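Trainee: below is the sequence, then the predicted model.
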Amino acid sequence: MDLLTANDRPGEYPGSYHASIARQLPPFPKAEGTMRADVCIIGAGYTGLSAALHLRQRGYDVVVLEAQRVGFGASGRNGGHVTAGQRIEQDDLEAMMGKETAHKLWDIGNQAVDLVRTLSRDPAVETDFHDGIIHADHRARHVAHGHAYARKLQEEYGYDLIRPLDRDEMRHMVGSPAYHGGTLDMGSGHIDPLQFALGLARMAVSAGARIFEASKVTHIEEGEPARVRTESAEVTADHVILGCNGYLGGLNAHVAARVMPINNFVATTEPMSPEEQESLIRDNHAVSDSKFVVNYFRFSDDHRLIFGGGESYGYRFPSDIRAKVMKPMLEIYPQLKGAKLSHAWGGTLAITMNRMPHFARLAGNILSFSGYSGHGLALGTLAGQIAAETVAGQAERFDVMASVPTPRFPGGATLRSPLLVLAMLWYSMRDKL
């Protein structure tokens, strides 16, 4: 199944709230004929666009090949959360990698948030960065661990931007009976995801990057230089960067065996009053909860609740996405019964077995960055910067990220789909217990 077209029309953004308000870019041309570049980037999401921008700032000639539209995939459809650190907790990273590397990974995760915050200040990015993510525990037994973890970050990592929330303060901050406590992380935040992606594209083009849309890559021929082919073009390049994430398809078997696409779903309400917004989430923070099939939500700048949730048991989007998102939304906010949803859409992200990103050198001059497991807004953007410095011969951060092992999924790419069904059924049941 080609996930580029399985649920979407070629050359069109989904019917998302983000797409409805964005100042979209005119279509870029389709790649035709033969081209030469220092670097060919495959995918115009956060990773590809950030790589293009940072490579151009270093003086490299860059071609970006996008199968659909700029920001078409998860980069333009996600919930907009920009989260500090890595996808898994530092305790687990210390056990996996040792304390020294775990500290480096923590620093890299925070550099990712800093980069998004810095880039968002450019006039080309027509949206604001808002500080604060509340991590909400849906089980009372999770609260002690969350508070201890906040203390660990404060004491061992010098991170003083996080603090615990008890049950009463959580109820004050999030107007829901579903949560028993949690933490508030002011080093994290949220932003309009598509506006941010389009801003990166504007910055990259202004810096001199050449972007082509409707240009699906069909083959990469390894070599020095490498050759990247689409249906109608061939790009010869000294370096190749893969930034495909959930839309890689069969382009590289090594990555496909370790990075699995999954779908997630998001909906928005009609605009609320500022008072209604404050009754649901105080101080314009974002919220994500402790479920494995996570619920994540925040408000838009025009006071719409943007709610993501609902597990997926296959790669086709459900016929009624509104109903799929409304179910978990009403579990969190029963007071919204009867509320109308103005937009609902699905998207494809990518996960790894251990939920850590997969950074890989597939050949001496071919790099791949994917598997962000829900942290792609921050880590995907930073991956582009890391890609640029790696091409330039400064691979320290790349080597730290690439040192994290990425296990193959059982059965590799062949069994990912049935494995996805079983896994999501299991974790959905676990969340309900």
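Mentor: Everything's here; your move.
Trainee: make it CA atoms for all contacts and neighbour counts henceforth
Mentor: Will do.
Trainee: for His375, which non-adjacent residue is spatially closest?
Mentor: Counting by CA to CA, 6 or more residues apart in numbering, the nearest residue to His375 once its immediate chain neighbours are dropped is Arg87, at 6.4 Å.
Trainee: cool, and Leu341?
Mentor: Nearest non-adjacent residue to Leu341, counting by CA to CA, 6+ apart: Thr269, 4.2 Å away.
Trainee: tally of neighbours for that neighbour?
Mentor: When neighbours are counted by other CA atoms under 10 Å, Thr269 registers 21.
Trainee: OK, contacts around it?
Mentor: Shown here is Thr269, whose contacts under the criterion CA atoms under 8 Å, 6 or more residues apart in numbering are 304-306, 339-343.
Trainee: try it against this one:
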Amino acid sequence: MALETTPLNRYPDSYYAASAADRLRERPTLQGALDADVCVVGAGFAGLYTALRLAEAGKKVVMLEAARVGWGASGRNGGQAILGFSCDMPPIEAQLGRDEAMEIWKLVRGAALEIRQRIAQHQIDCDWRDGHLWTAVLPRRVKLLTDWQEEASQHWGYSGLQLIDKPQLRDWVDSPRYQAALYDPEAGHLHPLKYVLGLTAAAERLGVSIYEQSAAISHQSQGDRVVITTAQGSVRCDTLVLAANVYLGDFDRDRSRRILPVGTFMVATEPLGERGAKLVPSGACVTDNQFVLDYFRLSQDGRLLFGGGCTYLGGMPRDIKAAMRPALEKVFPQLKGVQLDYGWGGLIDCTLRRTPDFGRRGNVYWAQGFSGHGVIPTCVAGRVLAEAILGDDTQLKRFEKLSNPPFPGGRLLAGPMEAAGKFFYRMRDLF
């Protein structure tokens, strides 16, 4: 395994960066002292959604990004906008009760709609397509699909899910691996880096100042304000928003102790033409319901974008293409030997219970813990944090009731302990 080596001043060598190359431009490094209403640390989805809402309300917002806009998970992910959180809804309901959990579910569905609205409003060319298929590999796990369809309809008021049984499945995804699937029309998929760059442009048009190569080093209170220091400058503000997730590090150790960096990987095939269209005739994005899942979709230019695998030990395979090929060919044996043009990886920010970690301490707010399931939940986070900063903390109070304890064992042991747990569940899937 190799640690990530991508320099902070350029994007990783992914399909996304290559296909959005004409849209990439550098932004200035912060020099000197600035004053703002709000400073957001981290220019990914969560930070941008928060900044957009605050700017729309007339706030003066400064964003600090240690690398490039969308350099982390926001610009590298699977691009799948799936309803819900990584933990699903039952753990949230168990902690909050049905009524408050229902309000959070409404936020999720509202965020799925908001993404479509922002794409239209800001004319973001990001290859959006509707639809998600949740598939079962094991016969015994078909029940997870039917249970969720029934629960969504009867318990959460969502009747849009369509069950697809084995005889019909080849019309949706042409793989012998799956037993059944559940289709969600309110979900969808997009080119994440193009989308994050579109949100960035929208934020800048509203007056948000974004500084790249400007890592936030420390912060301290000055009266009722906060001062954030970078290598060559500082920002003095009324409110600080932490949206750096797994890259927060020592800037706020208490928050960092609640998340574990987990590596995950993707590949992109050569353009497949008609052969690609036959793989996923529905055009939907696809995930399975194994504990260590595979996920994939077709790109606009006909490539299969295939992801999966993970490591809790902070590293990446030295040859991502070789590491991912067996899983891809297991799902699609008809692609045996296909050329893989791109392979890349990145880190996701997992909480111990996979529940989202949104909160505040004085005038410092944060959103993290998306646990590999962030395209829609980051949009939820932006609304929740912005509303609280603007004076309505109703939704934030709900999320603050979710328990997200630090990982046991600290930084040294958390990864190996999670890896051991993952091995157990992987064996359970297999046997």
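Mentor: Structure received. Since the structure is predicted, the reported quantities are computational estimates derived from the model, not experimental observations.
Trainee: work out the TM-score between the chains.
Mentor: The TM-score (TM-score structural alignment, normalised by the length of the second structure) is 0.95; 428 aligned residues with a CA RMSD of 1.7 Å.
Trainee: quick check, nearest of the contacts of Thr269 of the first structure to Thr34 of the first structure?
Mentor: His343 (41.0 Å; CA to CA).
Trainee: what does that closest one align to in the second structure?
Mentor: His343 of the first structure maps onto Tyr342 in the second structure when the alignment is built from TM-score structural alignment.
Trainee: could you do Leu377 of the first structure as well?
Mentor: Leu377 of the first structure maps onto Val375 in the second structure, by TM-score structural alignment.
Trainee: report how many residues lie close to that match.
Mentor: 27.
Trainee: distance of the residue nearest to His375 of the first structure relative to Tyr179 of the first structure?
Mentor: Counting by CA to CA, to the nearest Å, the gap between Arg87 of the first structure and Tyr179 of the first structure amounts to 21 Å.
Trainee: neighbour-wise, which of the two wins?
Mentor: Neighbours were tallied for Arg87 of the first structure and for Tyr179 using other CA under 10 Å; the higher tally belongs to Tyr179 (23 against 19).
Trainee: sorry, back to before: how close does the match of Leu377 of the first structure sit to Phe332 of the second structure?
Mentor: Separation of Val375 of the second structure from Phe332 of the second structure (CA to CA): 26 Å.
Trainee: strands of the stretch 301-431 of the second structure, start to end?
Mentor: The residue ranges that make up the strands of the stretch 301-431 of the second structure, judged by DSSP state E, counting those that start in this stretch, are 304-311, 340-351, 357-361, 364-368.
Trainee: using CSV, lay out those together with mean neighbour count and distance to Ser282 of the second structure.
Mentor: Conversion of these to CSV gives the following (neighbours: other CA atoms under 10 Å; distance: least, CA to CA, whole Å):
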stretch, mean neighbour count, distance to Ser282 of the second structure
strand 304-311, 21, 14
strand 340-351, 23, 23
strand 357-361, 19, 34
strand 364-368, 23, 33
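Trainee: could those strands be laid out in JSON lines, adding distance to Thr239 of the second structure?
Mentor: As requested, the strands of the stretch 301-431 of the second structure are arranged in JSON lines below (distance: least, CA to CA, whole Å):
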{"stretch": "strand 304-311", "distance to Thr239 of the second structure": "35"}
{"stretch": "strand 340-351", "distance to Thr239 of the second structure": "23"}
{"stretch": "strand 357-361", "distance to Thr239 of the second structure": "10"}
{"stretch": "strand 364-368", "distance to Thr239 of the second structure": "6"}
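Trainee: where's the residue nearest to Leu341 of the first structure relative to Ala19 of the first structure, distance?
Mentor: 15 Å.
Trainee: for the stretch 101-250 of the second structure, what spans make up the helices?
Mentor: Across the stretch 101-250 of the second structure, reading from the start of the chain, the helices by DSSP state H, counting those that start in this stretch fall at 142-154, 166-169, 192-205.
Trainee: ranking those by burial, who's on top?
Mentor: With neighbours defined as mean count of other CA atoms under 10 Å, the helices of the stretch 101-250 of the second structure peak in mean count at helix 192-205, which reaches a mean of 22.
Trainee: other SSEs contacting that one?
Mentor: helix 15-19, helix 45-56 (3 or more CA pairs under 8 Å, 6 or more residues apart in numbering; DSSP states H and E).
Trainee: who touches the equivalent of Arg141 of the first structure over in the second structure in this structure?
Mentor: Under the alignment (TM-score structural alignment), Arg141 of the first structure maps onto Arg140 of the second structure. Residues in contact with Arg140 of the second structure, defined by CA under 8 Å, 6+ apart, are absent; none qualify.
Trainee: fine by me, we can end here.
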